[in-house]
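J.: sharing a model prediction with you, sequence too.
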Amino acid sequence: MAKTLGNVQDLTPVMDTLWSRIDAHILVAGVTSGRQAWIYARSRIPDLEVSGLFKDLHARPDERWTRFTLPDGEPDSVRKSLVELLSSRLPADSTAGDVMTVSPKCVDESQTVANTHDMMLRFNLMSLVVKRGDQFAGIVTRRDLDRAVQMDLWDSPIAPFVPSQPPFVTRETPVRIVRKLMVRHDVTKIPVIEEGRILGIVTAREVLRGLRELLPPPAEYLQQVEPVPVPDRNAMETLLKRVTPIKVLHVLRKVSATAEARKIAAYAVGGFVRDLLLERPNLDMDVVVIGDALPFAEAVSAELKAHLTVFDRFRTARLSFEDLKIDFTSARREHYAQVGALPQVELGGIANDLSRRDFSINAMALDLSAGSFLTLVDLFGGLRDLHEGRIRILHSFSFLEDPTRMFRAIRFACRFHFDLAEDTQRAFDLARQREALTTLSPKRVGAEITRCLHEESPGRVIDRLYAAKLMRVLHPDLADASVLPARFKLIPGIIRRFAPLHEPIDGEVVHWIGLLASLAPEQAEKLLIEMGMHANRRTAIVKSIRALSEVPLRLARLAAQDDVGLFTLLKPLPIEGLVALVAFVLDKAGARQIFDFLGRLRGVRVELCGDDLIALGIPAGAHMRTIFDALLEGRLRGSITSRKDETDHAQRIFSGLRLPLSGRNGRQPAP
């Protein structure tokens, strides 16, 4: 601040000269004269809008400067007011608590070198936090243990190899201070401690991500560091309003407010973010919470007055709000002990949670914190992969750790018309050559194939699965797409031909009938049992597979007007079996017979019931089946058209059976 006794003219040239000579991130300068101060402000920080800092002071932004006046002629007083205002309004430093990974893997100092070394190998870690009881003792690294192993100290406790007085920080320590400590102590990890207890750990990766970008990258490097323009918060909100119903934004604001009130971080993650960027509506959302998800989900549910389903075993919850579904989970990290095994799960931070996901396009998040609402978090280049149309794994062992990702890679590639990235294709081929899929149970394989059947074009996905030689892991006889029925890809269109029935048709069942049609019914049933298929669906599939070989010939032998024969042949089959017959094996004449049955005969019923026959004096017994069969045949032939006809016919049939009449209560009449 400067003071002048003369008149104040246009200060812009002076301020431009000052700006060129001072390398400041933010420059606020001014001149006082009399009882007034003329203030000029400007910033080199890309995301900082200077005019917003001084909005209530009637600041006037122009091409370069934001200008305003203050009713104060004392430079020291003006300087103090401006410093206080900037301190309260400038974004706070990122802290260790903002970026740390919670619940780091720990080991007690009494553990042996052998056990600790094995733990590092099993969980693919380069260091472990060491505890003394429940207090922090230090960090032991793989390098330390490798030296101990070289000296054959397998049975030694690790305590002697843990450096004394290691650096640590608190939750409130600014990230820029953490960086300085890492440089000073030549370490890549620093624990976050509170009263001796371990809250989390900050790695060099989190520090680099947590440091704010003060200056934009030089133009010549922009394409290298940001090959795809990253939408800002305003752009994401505009996109959200355009792609999804307005209630989605309303719900996300409620989640954000709940996170702010509870002082925790929450993110919308995964498929919802991916589909939003692809401008595909998706009302199924995943929200990841840094901490315990259950109480947070309960608080959001109370705010929205929405139904909440809690899964205590997994500490997750699902909220239903109209047609919107939100799954709440705690941020976690995963370790795979061996190929194809289910992962071991621990709490973690958002970086851990995103890094455990299958593909880069599914590893993006929207920050729901109040100060960063709808900021895109893309740590693995998912946005670029979306723009370039490719499916890319996050690390080269991804398919070996979880071979089900091979099915998902093909499913997503078909859904979005993407290609597998070159390194992803190599990893895919390696996992197939190493027969990683053989480690999966039929239940897990069946579940992945079932998800493929729910895609928009399931036939195309199944073709790709056959081409990639993945189907044979389900059964050796499913080695080539030639075993599929010729019209397998036409199933969705054929199902639409049955729409006039206004009856739900399980497309998944129809597809499974086609997939397993080349197997013997007994083989198919055994496989479906191993897959854990529900009994009703399993029965429908096996019965329909058997019908594919039996029904066509019997249909062809039926006389033209044999309604009874047609009804008897087709009535036991589920609607999905009838669809499969039309789709896979019948010619036009056979298909006409199916639709004739559905249109005229399938709904034929006998009106009388067992109680009605007893009321007529006909005793209960096996003969009732004979009577009902005769009544149904009469209905089908057209000789019986009313309830009265059924009553008369039932009595005539019973009389012909020469059995004694019963009383109305079913007992024999007294002599």
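T.: Perfect, thanks for sending it.

J.: please count neighbours and contacts with C-alpha atoms only from this point.
T.: Will do.

J.: go through the chain and flag its longest helix.
T.: Using DSSP state H to define each element, the chain has its longest helix at helix 535-557.

J.: ok, second structure coming up, stack it against the first:
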Amino acid sequence: MKLIVGHRNPDFDCFASCVAAQKLYPDHVVLMSGAPQQNLSQFLGIYEEKYNYITESDLTDENVESLIVVDTASSDRLGQKVQKIVEKAARIVIYDHHPEIKEQTIRGEKQIENIGATVTLLVEEIMKRNIEIDSIDATLFAIAIYEDTGSLLYTSTTLRDLEAVKFLLQKGANLAEVAEYIRYDLSFEQKQLLEQLLSNVETHQIDGLTVHVASAETEKFIGGLGVVVSKLWSLENVETLVCIVRTGKKSHVIMRTSSNEVDLGGVANELGGGGHRKAASFTVNESDISSIKKIVLETLKRYVNRGVLAKDIMSSPVRVVYSDMTIGEVNKIMERTGHNGLPVIEWNRLVGIVTKKAVDKAMNHGMQNHPVKAIMSSKLIVVDTNTPLSRVRQIMVENDIGRIPVLENGILVGIITRTDVMRSSFADAVKKAPRKAVFEEDQQQFVNVRDLLISRLPKKVSDLLRLLGRFGDELNLPVYIVGGFVRDLLMGNPNLDLDVVVERDGLSFAEHAAKRLEATLVKHEKFLTASLFLKDGTRIDVATARTEYYEAPTELPQVEVSTIKKDLYRRDFTINAMAIKLNQKDFGLLLDFFGAKKDLENKVVRCLHTLSFVEDPTRILRAVRFETRFSFRIEERTSQLMLEAVRQGYLEKVSGQRLRQEFEKILEEPKWLAALKRLSDFEVIKRMFPGVFYTVTMEQKLRSLADFLPWAEEFFGNVQRFYAVMFVFLEYHGDTAIEEIKARYGLSSKFVDELKLLKKMIVPLSKVISNKLNFSDIYKMTKGISPEGFCYIAAYLDPESQEYLKQFLTKLRETKLRYVDGRIIVQKFALKPSRLIGELLEEVYCAKLDGSIDDDQEMQFVEKKLKDLVSSKAPAQ
């Protein structure tokens, strides 16, 4: 194996250097460690199929013949698996531009020079060897140089960097694309202005073009307005942006667009300014922002020209598969044609998209004979034939999808792939790209919720989160709060379960935080997790960002170190797959890759991918738990996947212990009765407990049980709801069936014995209580019954009879023998210890229970009983 690698979490210079190195070493494979920087990730959202690379999780062999390392000479900056490869590689060549860094710990042949960007070194070599590159390659390399040299303004920039840029421009580098992906750092005043602009963004429609208008006011002029606007444009991720900034009596208008259908230069020229089609500006002696806004929007109408449309670039006719085809058949089609995804048709109607990733996973799980509709994604993102190209590109990036069906009058007429989009911009560069799986239905959003952290949390908790972010900065580790905490924060529900995820090394972070907080640390190194216990009782669970893969359905997952995005993707539902960054610079930044915030707003429970319930069927129970807890609804496709997984027998493959744990969590919910009804809708009850059928009669018993349960829990202090429900579930089961369920779910022998007893007497006992017979009669029938057993009895009673049962239990607890016991009776009446003594005490207790005697009459009662006993045994006269 021959590899090209860069540092973890690559930026443009790192990745571009890998690509350039592959031009020089074409028999080497590019390996990417960690998650790419955000702007590189956005670039790959469009162009990733052009560039073939693998990740550390794809490595199966550490024996490497040749290793090319770019943009670093320090092994500490490499991925964990790559560090091991460095130790064994036969040959290593290093390209870097950081000669001042002393920690050059990687051995090998070094080409390290003091220039602005590493990729410049490799571009020079490409020029010397006269190696051909296309315009996308040139654009990628140019972005890397511009980013690492601050658009050629940093003092580290050299003439060699400029020569490299000149060469790349000659090769077709697209400066508009370069500008789109370059980052800028802002001054304090510029950041203040940016925040004001962010708070004042409006949306307008002009002939189908969406225009975002932002405004701000300041009494003094702030330099670099173009930089601020570019940053805002990047943050808002919008197509066309107009910013109006009033400074004193003047107002400055700066405009940016990624659309080919609008000419901003024409707008600016008409209004006294200048620029080109995609970036322009002008200044006016006017302080009324609303007037300026009106003028700009009116002028824009004359410079909107709908350009390339979806119908102009789509591929047609469309290769499709049918919903009743098997996964194996679809896999053969994909392998033969090289398609990464195919539309799914049912009755001439588009019903879904199936990706190669989903097919590969299903094949690994032995599902080749299942219909493809079982794994297709039915959440369709489509466009019509007149959708502008710029909007198509935006949809692809926002949703991280590689193909978009095109409809005309509701009929599938074409499909647009990344290749089609690339062809529209770089006709010379489109080649067949190797397949690379992507996340399905990925809807990336970044929103700052810092104010919610401050307003909705106790101060000590928000301060603690800031501290954790600071600890992450000290170790240069990204830190996030995740899961239910984030969900409930957005919903306004109290939840102080602190689950923290750290990219790269959660254990080191936990050790550092424990020292700084003087907390007790418990590590679980096998699972890359740890727990911190603070002196005030607060618990913080820390995990390394990880991904999971399932070697077989229903088995527990294998774990690998990964990124926050993949860590969230392994979770159960979108609403639980959000994170908030805690590092100081980005404190409060909400990461919502999968549309969770929208699902929260729409009150929807949605799984993250089509094999979710195959990989972990316990998620079926969790879906119902969240639905009933929050009064949400399970999304239609998720419901279908749940029911299919149940009917295909995946619940039966899960251990009884795991199922019982999830079932008990449902029973602890306030709306547990409604949750059981929903489980029955999904056929879960009869699958988990064979022979149990959720009938109207059973539902009535459970309703009566639910009515009695709150009182019982307060009265007894501890009632195991699981056993209380099991009494109702298993009351008609035979001994063999009970023993099977006992073995599967770990039921106690005591429970089974009590169930068998109560099954025989539940009907007559319920009649004794309903007829309000003496407490002593109930007492004699219920001696030794557990709190859960009494709850089962209550399931047979109407509200009035339940009240009588409560009176009995209260009287039972209050009734004590105060002046007699076995010892006193033996001594006072000169009796020998015998069963008679116990029978006497029982009769005294029953008399008190029924209210026939009080405390002072206990001894008299005994004396009378003994006299009656003696007289009954005396001979007749």
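T.: Arrived safely, thanks for sending. What you see is a predicted model; the values in this text were computed from it and never measured.

J.: quick check: the following helix or strand past the longest helix of the first structure compared with the second structure, mean distance?
T.: Using DSSP states H and E, the next helix or strand after helix 535-557 of the first structure towards the C-terminus is helix 563-570. Here helix 563-570 of the first structure, set against the second structure after superposition, deviates by a mean of 2.1 Å using mean Cα distance after the TM-score superposition for the first structure.

J.: quick one on the thing from earlier: buried sites along the longest helix of the first structure?
T.: 537-538, 540-548, 551-552, 555 (16 or more other Cα atoms under 10 Å).

J.: now stretch 399-406 of the first structure
T.: Neighbour counts over stretch 399-406 of the first structure (16+ other Cα under 10 Å) mark 399, 400, 401, 402, 403, 404, 405, 406 as buried.

J.: between the two ends of that stretch, what distance do you get?
T.: 6 Å (Cα to Cα, to the nearest Å).

J.: which residues of the second structure does it align to?
T.: The alignment of stretch 399-406 of the first structure onto the second structure (TM-score structural alignment) spans residues 613-620.

J.: burial of residue 234 of the second structure, as a residue count?
T.: Counted by other Cα atoms under 10 Å, the residues lying close to residue 234 of the second structure total 17.

J.: again with the one 4 residues further on
T.: Each residue near residue 238 of the second structure was counted by other Cα under 10 Å, and the total is 17.

J.: contacts only, for it.
T.: residue 212 (Cα atoms under 8 Å, 6 or more residues apart in numbering).

J.: coming back round to it: in strands, which of the buried residues of stretch 399-406 of the first structure appear?
T.: Using DSSP state E, no member of these falls in strands.

J.: could I get those as JSON lines with distance to residue 113 of the first structure?
T.: As requested, these are exported to JSON lines (distance: Cα to Cα, whole Å):
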{"residue": "399", "distance to residue 113 of the first structure": "31"}
{"residue": "400", "distance to residue 113 of the first structure": "28"}
{"residue": "401", "distance to residue 113 of the first structure": "26"}
{"residue": "402", "distance to residue 113 of the first structure": "29"}
{"residue": "403", "distance to residue 113 of the first structure": "32"}
{"residue": "404", "distance to residue 113 of the first structure": "35"}
{"residue": "405", "distance to residue 113 of the first structure": "35"}
{"residue": "406", "distance to residue 113 of the first structure": "37"}
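
J.: if you skip the residues just before and after it, what's nearest to residue 126 of the second structure?
T.: Computed as Cα to Cα, 6 or more residues apart in numbering, the closest residue to residue 126 of the second structure that is not its neighbour in sequence is residue 24, at 7.0 Å.

J.: quick check: that neighbour touching residue 128?
T.: No. With contacts counted by Cα atoms under 8 Å, residue 24 of the second structure stays clear of residue 128, the gap being 10.8 Å.
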